[in-house]
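Colleague: here you go, sequence then predicted model.
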Amino acid sequence: MSEKLFFQDLDKSDAENIVNNTLESADDGELYLEYSQSESMFFEDGILKKASSDTEQGFGLRAVSGETVGYGYGNEINSANLKSASDIARTAVSAKGGKSQIPMAAQKVLYRPDNPLESMSFNDKINLLKEIDAYTRHLDKCIQNVTIGLSANWKVVGIMRQDGHYVADIRPLVRLAIQAFAKKGDRQESGYYGCGGRYNYDVLLKGNSWEHAAEDAVRQALVNLDAVQAPAGEMEVILAHGWPGVLLHEAVGHGLEGDFNRKKTSAFAELMGKKVAAKGVTVVDDGTIPDCRGSLTFDDEGTPTQRNVLIEDGVLTGYMQDRLNARLMKTQSTGNGRRESYAHEPMPRMTNTFMVSGDRSPEEIIKSTKKGLYAANFSGGQVDITNGQFVFSATEAYLVENGKITHPVKGATLIGNGPNALTKISMIGNDSQLDTGTGMCGKDGQMIPVGVGMPTTKIANMTVGGTQV
């Protein structure tokens, strides 16, 4: 499939010669080839408000010498454009370097190659959106409006290294997002549920699973209608399993990416082998989980993805590496070299990042809490990688009083320091779970799909922003 797409206007042997000539004076590099189709539909006020489809293709040719990167790219894959890109890349890395001998990936099957865009007709997709809208509105009389997003992407990737080494992958991705808006008197609130992964629409919608998505979006909206202002102050905080792992992703995960640690701008720099979290805390980044949003057969440099243990039983054991940073840090790539598209250079990025289960039941964790906050869902947050300081907003949260979940609260923010919060984890649930498949991660202007997750987890003390009591 990839060779038919990429070598229509480009002779493969010409490509091999250009790549070899470009990289003969470099430490590392590759030719990255990409073809993608995408579509998105947005439904609001009972009608289709927006629909778009796009097809892109292009290449990126990279040469690396030391820390210097030469990168040329274009959206027409032919010999003339590759030679122009080669001139750019070679000029930037004219210094001779030692070769980086890294084996190419052996392919493994993590997801089906089917194109989701072709699995349903356009009319069937519109009829589905209408059905979801009608179902969601009729779940409760308080529901005033519903927005639905349905999207898919089908990306074919080819990576060529020196001496003709070539690997290819076909990456499907689908996503459904439902937001329900509820009103009671003068008060309006909303609830959200999203799901998706690396599969076809038929898997996403299997057994009318969208009904659960609609029901949960409505449930959250109704909960928020009854929520009172969150109290402020220092208290115990319980994070629910699944999507709350986004806090772990932002406050800890980015700090464990190789480039930040090589440059010593991470709060975790130079802490390898040292205790950075409470006993029992194990954090993993795993790009090999079948069908998951952040999974890849191999990364965007051609390195196989793998299960990387970053923190084990509280001790820092690894960073996430691309090839460039791994070479400069005298270690190996962990299969975390990722890029948004052919127009972007790869860098160390997360895949599916989560905390491993402990041995406590969620019920036991809640029962042990006299006064605290139970955070079930989050929206965005802000994190300073250099010191780990974070602020996260909870979109669904509850008071915990005398071992029971009681009133829903709104306006709760969690304020703290990622490394410090890890040391204050006092109980870890036995229910670790990845999110439902909607995460996107931004870094240096590049957006990529990722997975996050964690078990129900209790933090002994954290600052909660809300209303002072």
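Modeller: Thanks, I have the structure now.
Colleague: rest of the way, CA atoms for contacts and neighbours
Modeller: OK.
Colleague: what about the closest residue to Ala251 other than its chain neighbours, neighbour count?
Modeller: Residue nearest to Ala251 in three dimensions, not counting chain neighbours: Gly418, with 4.8 Å by CA to CA, 6 or more residues apart in numbering. Neighbour count for Gly418, taken as other CA atoms under 10 Å: 26.
Colleague: how close does Gly418 sit to Val383?
Modeller: Counting by CA to CA, to the nearest Å, the separation of Gly418 from Val383 is 9 Å.
Colleague: ditto for Thr438
Modeller: From Thr438 to Val383 the distance is 20 Å (CA to CA).
Colleague: circling back to that earlier point, what sits against the residue nearest to Ala251?
Modeller: With contact set as CA atoms under 8 Å, 6 or more residues apart in numbering, Gly418 has these partners: 248, 251-252, 388-390.
Colleague: buried members of those into PyMOL, please.
Modeller: A single PyMOL command selects the buried members of those (16 or more other CA atoms under 10 Å):
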select buried, resi 248+251+252+388+389+390
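Colleague: I'd like the contacts of Gly418 laid out as CSV, including distance to Phe7 and secondary structure.
Modeller: What follows is those, written out as CSV (distance: CA to CA, whole Å; DSSP: H, G, I helix; E, B strand; the rest coil):
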residue, distance to Phe7, secondary structure
Leu248, 42, helix
Ala251, 43, helix
Val252, 42, helix
Gly388, 46, coil
Gln389, 48, strand
Phe390, 47, strand
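Colleague: ok, which pair from the contacts of Gly418 is furthest apart?
Modeller: With distances taken as CA to CA, the most widely separated pair in the contacts of Gly418 is Leu248 and Gln389, at 12.2 Å.
Colleague: another structure for you, compare them:
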Amino acid sequence: MTVLVSPPAILDSAEVGSDEALSILQGALAGADDGELFLERSESESLVFDDGRLKSAAYDATEGFGLRVVAGETAGYAHANEISGPALRRAADSAALARAGYAGVSAESPVATNRKLYDEVDPLASPAFSDKIALLAEIDAWARARDPRVVQVSASLVGEHRQIEILRGDGRQMRDMRPLVRLNVSVTVEKDGKRESASSGAGGRAGFETWIAPARWQAQIDEALRQALVNLEAVDCPAGEMDVVLGAGWPGVLLHEAIGHGFEGDFHRKGSSAFNDKMGKRVAAPGVTVVDDGSIAGRRGSLTIDDEGTPTSRTVLIEDGIMVGLMHDRLSARQLGARATGNGRRQSFAHMPMPRMTNTFMEAGKDRKADMIASTKRGLYAANFGGGQVDITNGKFVFQCTEAYLIEDGKITAPVRGATLIGDGATALTRIEMIGDDFEFDPGVGVCGKAGQGVPVGIGQPSLKMGGLTVGGTAV
């Protein structure tokens, strides 16, 4: 049963009331351009069932606030995990140092919204703790019975219930209740003394009931098992320049990392993006349209409002190969003469907001994946990715493929191990030759790191054919 919750406002149950908090905030913001009081109360739970037993069970609860004062290019920020009048006053005195000798014009508050992209559901309340453990045990047993080559199974459930409130200097209060869940399954198989592992996960902004139906978790086991068995038969990957076909969905992580950060407004404000001075110019092959959209109901990267109170929106970054937009928080928008796009995000009350991606994806084209494969004489089909490294300032990337196959004479042949894709985002975008009609989002597992802050994100793309990428391999 889904448990809907509507807890009291944070300030209503804190040691300081709304009127006192507003008075303190207004004093700190006098003469500043912008700022807010951000309050957060969150609970999270993580259960890991590994090798036939409950390996760990963790619960965490946090509460606190962050007070920000923005004056021109300077931002003062102070935070505490005690929501009280004295703590707020100390934070206000510290943050207000940012406006010393400054007299600005207070910015207008974000526009209001009545929409809700997810229910006020508490994933920690339902199902019961014992039922979650029983489910993980059932997943373990079912996976082991699925194939005699399965030698190890790990399954985890992670849930979070986050309540945020934003108080503006004009007295406006904004509130958002954010559920987030994820189920992950990892399978290890063995054959002739050789072992391989693979994993599959799924989640989003909903209660656990959405993701723990038998059809859901059984599909995840089957996917993890399929990948692990494929890798048992893999041969070493050859290295060199070759055409690459990317699968739909999760391989969009390459798009996210290699170009996404380069479209965040703070990097353009600082002049450190590989896409500086490219607005209105061609940066990708014709037909390539890339969007960031935090307003898609239930998606992992979605937010009803961002962490400054701005409603999230659909922001087109690249349209038919032309750079047309950026992702902004309020600060980068004001300094670049644009509008805030609802991309101001922070990991917690202890962090200042900054422009961050939400759900970033490339829209579908008209080509069939089968035609991409058939048109490739020698190449690589990269079906799934693992980790990677990216230099945000120049877009250079290295990504490891967790599932990949050789393409020979227009046909998928042997699976390969040790394949990596090497290149830079700006060049890779121009080498897209075919765009699939099979768009998919990732299953809901993405986490994006930037400046020491991690936030949940969504990614997606159709299948793509890219010409002349550098493939790193292990074949000698």
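Modeller: Perfect, I can see it now. For clarity, every value in this text was computed on a predicted model and none was experimentally measured.
Colleague: now the common contact residues for Gly418 and Val383 of structure 1.
Modeller: Contacts common to Gly418 of structure 1 and Val383, judged by CA under 8 Å, 6+ apart, are 251, 389-390.
Colleague: Thr22 of structure 1 contacts Arg90, correct?
Modeller: Yes - under the criterion of CA atoms under 8 Å, Thr22 of structure 1 makes contact with Arg90 at 5.8 Å.
Colleague: what about those two, which has more around it?
Modeller: For Thr22 of structure 1 versus Arg90, neighbours defined as other CA under 10 Å are more numerous around Thr22 (29 against 25).
Colleague: can you find the partner of that one in structure 2?
Modeller: Applying TM-score structural alignment, one finds that Thr22 of structure 1 aligns to Ala28 in structure 2.
Colleague: now do Leu247 of structure 1
Modeller: Using TM-score structural alignment, the partner of Leu247 of structure 1 in structure 2 is Leu254.
Colleague: what's the nearest residue to its match if we skip its chain neighbours?
Modeller: Leu254 of structure 2 sits nearest to Phe399 (CA to CA, 6+ apart), 7.4 Å away.
Colleague: so the match of Thr22 of structure 1: helix, strand or coil?
Modeller: Three-state call for Ala28 of structure 2 (DSSP: H, G, I helix; E, B strand; the rest coil): helix.
Colleague: name the nearest residue to Ile88 of structure 1, ignoring sequence neighbours.
Modeller: Distance criterion CA to CA, 6+ apart; nearest residue to Ile88 of structure 1, sequence neighbours excluded, is Gly72 at 5.9 Å.
Colleague: follow-up on the earlier one: count of residues packed around the residue nearest to Leu254 of structure 2?
Modeller: By the criterion of other CA under 10 Å, Phe399 of structure 2 has 23 neighbours.
Colleague: what does stretch 268-287 of structure 1 correspond to over in structure 2?
Modeller: With TM-score structural alignment as the criterion, stretch 268-287 of structure 1 aligns to 275-294.
Colleague: helix or strand: which one has Val19 of structure 1?
Modeller: helix 12-23 (DSSP states H and E).
Colleague: follow-up on the earlier one: please report how far the match of Leu247 of structure 1 lies from Asp424 of structure 2.
Modeller: For Leu254 of structure 2 relative to Asp424 of structure 2 (CA to CA), the value is 10 Å.
Colleague: average gap between the helix holding Val19 of structure 1 and structure 2?
Modeller: By mean CA distance after the TM-score superposition for structure 1, the fitted helix 12-23 of structure 1 averages 1.2 Å away from its aligned residues in structure 2.
Colleague: so which elements touch that helix?
Modeller: Judged by 3 or more CA pairs under 8 Å, 6 or more residues apart in numbering; DSSP states H and E, the packing partners of helix 12-23 of structure 1 are strand 28-44, strand 47-65, helix 79-92.
Colleague: the longest one: what's the following helix or strand?
Modeller: Right, the one you point to is strand 47-65 of structure 1. strand 68-74.
Colleague: mean per-residue distance, that following strand versus structure 2.
Modeller: Counting by mean CA distance after the TM-score superposition for structure 1, strand 68-74 of structure 1 comes out at 0.8 Å.
Colleague: so that strand corresponds to what in structure 2?
Modeller: Strand 68-74 of structure 1 corresponds to residues 74-80 in structure 2, going by TM-score structural alignment.
Colleague: other residues contacting that stretch?
Modeller: By CA under 8 Å, 6+ apart, the list of residues contacting stretch 74-80 of structure 2 reads 64-70, 87, 91-92, 94-99, 349-350, 352.
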